[in-house]
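Enquirer: Below is the sequence, then the predicted model.
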Amino acid sequence: MQLDQLDRLIVDALLEDGRATFAQIGHRVGLSAPAVERHPEIVSALTVTGEADAILHILAADVRHFEQVVERIARERFMVRTKSELVMSPLLRREAQGIAAS
């Protein structure tokens, strides 16, 4: 994968402040906030290490609705590819309590 100038600017912004929000990074590099402002089904978006650039959590009514959302996201100009995984049922969900970041 080759980085273009915009990619380098985004990486530089993240190196300076790894906790910056999408909106902050977008402002710094001259872009609007990411497309998740246009997809109300996206309930969270996370940057990650590894092969993927981000993980999006989508809340959909059914599998067809999920497919439609993924198709809309895939048409975004910045998308290169998508990989989907469906959550069958949650095993554990807890809120962070008393955990301080160091």
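Expert: Perfect, thanks for sending it.
Enquirer: Only C-alpha atoms from now on, for both contacts and neighbour counts.
Expert: OK.
Enquirer: Count the neighbours of R64 for me.
Expert: When counting by other Cα atoms under 10 Å, one arrives at 10 neighbours for R64.
Enquirer: before we move on, which element is it in?
Expert: helix 63-74 (DSSP states H and E).
Enquirer: list the buried ones in that helix?
Expert: Neighbour-count burial for helix 63-74 flags F66, V69, V70, I73 (criterion: 16 or more other Cα atoms under 10 Å).
Enquirer: Check it against this one:
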Amino acid sequence: MSDDDSREQGVEFGEFEETMEGLDYPIEHDELLDEHGDDELELSGEPTTLAEVLDPVQDDAQTYESEEDLETMIMNMVGDDAVGREGYSDRGGSAESEAVDEERDDQESF
């Protein structure tokens, strides 16, 4: 498996990608953390554990029905932490600067 296969939206699943594929679903939140809480993921190049990512989940009855369900929860919990530099885009100007440019175009010069 290549690094690109285990990376999604700033989260590097690494070896945990294979672990997720091999889990016996459905799996309860507490069972998942007991067995795999120390497994590492990377967020923007920084290592973190699965337990750190899923710690805010307070629902004792949380059950992950599938690999997709677990991956979705992880992605929801990492939020902006995985994205990297906030507001950065390699596609040119930001939406704010584009709005300013449009405003300038609308103004007449004398």
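Expert: Done, it's in. Just so you know, these numbers come straight off a predicted model, no measurement behind them.
Enquirer: What does the superposition give as a TM-score?
Expert: Comparing the two superposed chains by TM-score structural alignment, normalised by the length of the first structure, the resulting TM-score equals 0.32, with 58 aligned residues with a Cα RMSD of 4.1 Å.
Enquirer: circling back to that earlier point, tabulate the buried residues of helix 63-74 of the first structure in TSV, adding columns for distance to I42 of the first structure.
Expert: Output for the buried residues of helix 63-74 of the first structure, formatted as TSV (distance: Cα to Cα, whole Å):
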residue	distance to I42 of the first structure
F66	10
V69	9
V70	10
I73	10
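Enquirer: Now for those residues: which two are most distant?
Expert: F66 and I73 (10.6 Å; Cα to Cα).
Enquirer: next helix or strand past the helix or strand harbouring E18 of the second structure?
Expert: Per DSSP H and E: E18 of the second structure is located in helix 16-22. Proceeding N to C from helix 16-22 of the second structure, the next assigned helix or strand is strand 27-28, under DSSP H and E.
Enquirer: Determine the set of other helices and strands touching that following strand.
Expert: Contact here means 3 or more Cα pairs under 8 Å, 6 or more residues apart in numbering; DSSP states H and E; on that basis strand 27-28 of the second structure packs against strand 63-64.
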